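J.: Let me see the structure of the following:
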Amino acid sequence: MRRRAARPALPIVLLVVTGLLAACSDDSETPNLTVTASPSADQPTGSSSGSPTPESDSPQPPGATEVVGTIATGLAVPWGLAFLPNGDAIVTERDSQRVLRIHGPQHRVEVIATLDDAAPGGEGGLLGVAASPDFATDHELFFYVTTATDNRIAKASYDGGRLGPLEVILDGIPNGFIHDGGRLAFGPDGYLYASTGETGNDALAQDTDSLGGKILRITTDGDPAPGNPIDGSPIWSYGHRNVQGLAFDDRDRLWASEFGASTFDELNLIEPGDNYGWPTVEGRGGKAGLVDPQVVWDTDVASPSGLAWSDGYLWLASLRGRRLWRIDVVGKRATDPTDFFVGEYGRMRTVAVAPDGRLWVTTSNRDGRGSPADGDDRILVIRP
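T.: The predicted structure is shown next:
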């Protein structure tokens, strides 16, 4: 096991956002205006209703966003979701410790490993998964795992059969009953980005000696990536409460969805070295040295989890909000949040873009906070 010693506090450059995009897409600077989302009424919405049908390619009205099928049912809190070059999907189950492969056009579900290192409890367990950008040659999968003592990032080889042994590449990330972070995503630069939570200890978010309440950027060996804002540290940004979603847009910009406390959940545009304000500010604070969110939601219509980018939009899955949000992105501005499937499928945990361009969305109704229906938890396929 690899243990990193605590590092001395080092100066960090605060990049203060002084201007954002105007209505056009030329990236001209205008005052930062945080958008407050306006939800639909808390009743079923969207193009589909009831239980999803088998996948269909029948014509749909232009602009329709619809659940067109079910990939898998009977899952136990599916948390992480990553696609392989051959189109297979790797899914982690938070509480069962199982790693699943969803294979072929029939979406056959196979257990490829049970990771006993994971210690499920509260919001922790077997969380995020990411496939190496060079998976075709190195066959490496990366996992975010809550253990009895910490959160850690590990990798293992997968050759299409069974998963190899875990190799811990970064440990010592604080763990807790709540706010364990856990999302993993490879950036266009080839480095691994990971979200961590402050475990309910607010002070960790502002402490650059701690890995809690941060977004990290590391190499595939677990070392701090070159160009990180704090020399010798994996920290990319800080002042986070509990980032649950990471997504890169078509300009290689990083977006993150984050749980608020009792007032506002957030969508943030992430820049290296920036301070996103927790616990000093929840939502927009307008304070020098702190970055305001692009979009905020009342916590009862969001509790944002997974985040994905597709064709000019961010798609955000909501837990307590029990809906899927679509957010327009024009230049450097996120705007016009619109919700779908309100209350139809319960808690939505993870959203990912499949190789065919459709969205896979996992439900999370068996996580102790939902009301499971027959077939839960499931993975839905959505035509965006």
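J.: Please make it C-alpha for all contacts and neighbour counts, starting now.
T.: Fine.
J.: What distance do you get for the most centrally placed residue in the chain to residue 107?
T.: Nearest residue to the geometric centre of the chain (C-alpha atoms, centre = their mean): residue 245, 2.1 Å. Using C-alpha to C-alpha, to the nearest Å, residue 245 is found at 25 Å from residue 107.
J.: same check, this time on residue 121
T.: 29 Å.
J.: Pretty sure residue 98 is one of the things residue 115 touches, is it not?
T.: Yes - counting by C-alpha atoms under 8 Å, residue 98 is a contact partner of residue 115 at 6.4 Å.
J.: quick one more, to check against the first:
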Amino acid sequence: MDKKTRILAIVAAIAASILIVTSPSGSIVIPQPNTSTTTGSDAVQVIATHLQKPWAMAFGDGKIFFTEKIGKLRVVDNGILVNDSVADLHASDISDAGLLGVATHPNFAKNHWIYVYYTYKDGDKLWNKVLRITESNNKISDATVILDKIPGAEFDDGGVIKFGPDGKLYIGTGDATDENAAQDLTSLAGKILRLNDDGSIPNDNPYPNSPVYSSGHRNPQGLTWDSKGILYETEEGPTKNDELNVIQKGKNYGWPNQECTGSPGYQPALLCYNISVEPAGIAYYGSGPLDFKDSLLMTTLRGNILYQLHVSDGNMTSQKIILDGLGRIREVGVGPDGYAYVLTANTDGQGFPDKNDDKLLRIVK
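T.: Next comes the predicted model:
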């Protein structure tokens, strides 16, 4: 059985086992890829190849920035992958740890601020931090620590960071293998955090002088908002019970006392996958050239699938497969051009990389 057949067989087996427990972009257009370096089908174009453990991406000023877990912040400029990194960080690339999330400031075109989340080692202990990088001509020109001493570990580091429609920075942190930390409001682990762009705490956070926005999370992987400002989060379970959650201010999502649903006093998951698909990146597609209007696009690592989830007022109405056969899919984003972009993750030590992995792809049909 060849590699693609094996992957498709795994996809089919996992998809058959899924259980549903509970039922703005700017005017900047990312240039078309250079035809001399782009290959692919009519529906999926290959923008870049030979990436090393890519994790997250963000758009800004006509460019695509993405992280590689090994510590490199990379950029696609004018449709071409720049050979030199924007920044090389001393990240601890161990299992779930490394250079993870990336977000561009809502006013990136003027201030050129890029935010990254990464794991580092201090003595014999792992920590995570959020760093703000000032970019100039595709290189780092300055850096400021926004938040430090987020508990880190070999596994369950979270790492997703996104700016919300309110202009605040949201940070998904894992429990760093300490289950009790997710229920401890004095700990930064196992939370969704919310900060101003300079790292200060917003006055309207649910807990005074605390960056905590929601608690009881095991390992957040993706964040996105729909057109009504509803926040969705993907979260990996321990061995099963992966979650898609609607995040509400000050709410507790139960980990480790609850997985998905069933315990009074905790928020139930919107969706629960009772055999792990490892949901990762998620993005909201409002409108544009693709037939994904008012949908969530969700990647899966173990499931090897890009899903389209139809949502309405925080409720999911249907789910279908958009893309499979590419192996592990780590991240999805909607570009200012209205097309969907995905990062594969076959070089992360758990996939079956081909000679061109990993890849940045664009879905155009």
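J.: Mind checking the TM-score on these two?
T.: Aligned and superposed, the two chains score 0.84 in TM-score terms (TM-score structural alignment, normalised by the length of structure 2); 323 aligned residues with a C-alpha RMSD of 1.9 Å.
J.: what residue of structure 2 matches up with the residue nearest to the centre of structure 1?
T.: Using TM-score structural alignment, the equivalent of residue 245 of structure 1 in structure 2 is residue 222.
J.: In contact with its match, which residues are there?
T.: Contacts for residue 222 of structure 2 (C-alpha atoms under 8 Å, 6 or more residues apart in numbering) come out as 160, 172, 232-235, 280-282.
J.: again, only this time at 10 Å
T.: Counting by C-alpha atoms under 10 Å, 6 or more residues apart in numbering, residue 222 of structure 2 makes contact with 56, 101, 158-162, 171-172, 232-236, 244, 279-283, 298-299, 330-332.
J.: swap in residue 100 of structure 1?
T.: 75, 78, 81, 89-93, 108-114.
J.: ok, and the closest non-adjacent residue to it?
T.: Nearest non-adjacent residue to residue 100 of structure 1, counting by C-alpha to C-alpha, 6 or more residues apart in numbering: residue 111, 4.6 Å away.
J.: count of residues packed around the one you found?
T.: Residue 111 of structure 1 has 16 neighbours, counted by other C-alpha atoms under 10 Å.
J.: Enumerate every residue touching it.
T.: 90-92, 98-102, 161-163.
J.: I'd say residue 296 of structure 1 and residue 283 touch.
T.: Yes - using C-alpha atoms under 10 Å, residue 296 of structure 1 makes contact with residue 283 at a distance of 6.3 Å.
J.: Show me the common contact partners of these two, please.
T.: Joint contacts of residue 296 of structure 1 and residue 283 (C-alpha under 10 Å, 6+ apart) are 34, 36, 260, 263-268.
J.: Would you mind giving me the PyMOL syntax to select the buried ones in those residues?
T.: Buried members of those, identified by 16 or more other C-alpha atoms under 10 Å, are gathered into one PyMOL selection as follows:
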select buried, resi 34+36+260+264+265+266+267+268
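J.: circling back: which secondary structure state does the residue nearest to residue 100 of structure 1 sit in?
T.: strand (DSSP: H, G, I helix; E, B strand; the rest coil).
J.: what residue of structure 2 matches up with it?
T.: Checking TM-score structural alignment: residue 111 of structure 1 goes with residue 84.
J.: quick one: that match and residue 92 of structure 2, what's the gap?
T.: For residue 84 of structure 2, the distance to residue 92 of structure 2 (C-alpha to C-alpha) stands at 20 Å.
J.: and the two most separated of the contacts of residue 100 of structure 1?
T.: Maximum pairwise distance in these, criterion C-alpha to C-alpha, is 17.7 Å, between 108 and 114.
J.: Which one of those two is surrounded by more residues?
T.: residue 114 (16 against 13).
J.: residue contacts, the more buried one?
T.: For residue 114 of structure 1, the contacting residues are 92-93, 96-100, 126, 163, by C-alpha under 10 Å, 6+ apart.
J.: Per the alignment, residue 282 of structure 1 pairs with which residue of structure 2?
T.: That one, residue 282 of structure 1, aligns with residue 259 by TM-score structural alignment.
J.: and what of residue 234 of structure 1?
T.: So residue 234 of structure 1 corresponds to residue 211, using TM-score structural alignment.
J.: hang on, isn't its match packed against residue 168?
T.: No - using C-alpha under 10 Å, residue 211 of structure 2 is not in contact with residue 168, being 11.1 Å away.
J.: Between residue 115 and residue 98 of structure 1, which contacts overlap?
T.: 92, 126.
J.: Quick check: closest non-adjacent residue to residue 247 of structure 2.
T.: residue 231 (5.4 Å).
J.: Kindly tell me how buried that neighbour is, as a neighbour count.
T.: What residue 231 of structure 2 shows, counting by other C-alpha under 10 Å, is a neighbour count of 19.
J.: Over to residue 41 of structure 2?
T.: Applying other C-alpha under 10 Å, I find that residue 41 of structure 2 has 10 neighbouring residues.
J.: distance of the equivalent of residue 236 of structure 2 over in structure 1 from residue 213 of structure 1?
T.: By TM-score structural alignment, residue 236 of structure 2 lines up with residue 259 in structure 1. Taking C-alpha to C-alpha as the measure, residue 259 of structure 1 falls 11 Å from residue 213 of structure 1.
J.: List the contacts of residue 67 of structure 2.
T.: With C-alpha under 10 Å, 6+ apart, residue 67 of structure 2 has these contacts: 51-58, 73-75, 85-87, 98-102, 116-118.
J.: In strands, which of the residues you listed appear?
T.: Counting by DSSP state E, the contacts of residue 67 of structure 2 place 54-58, 73-75, 87, 99-102, 116-118 in strands.
J.: Quick check: the farthest pair among these?
T.: The most widely separated members of these, counting by C-alpha to C-alpha, are 75 and 118 (17.3 Å).
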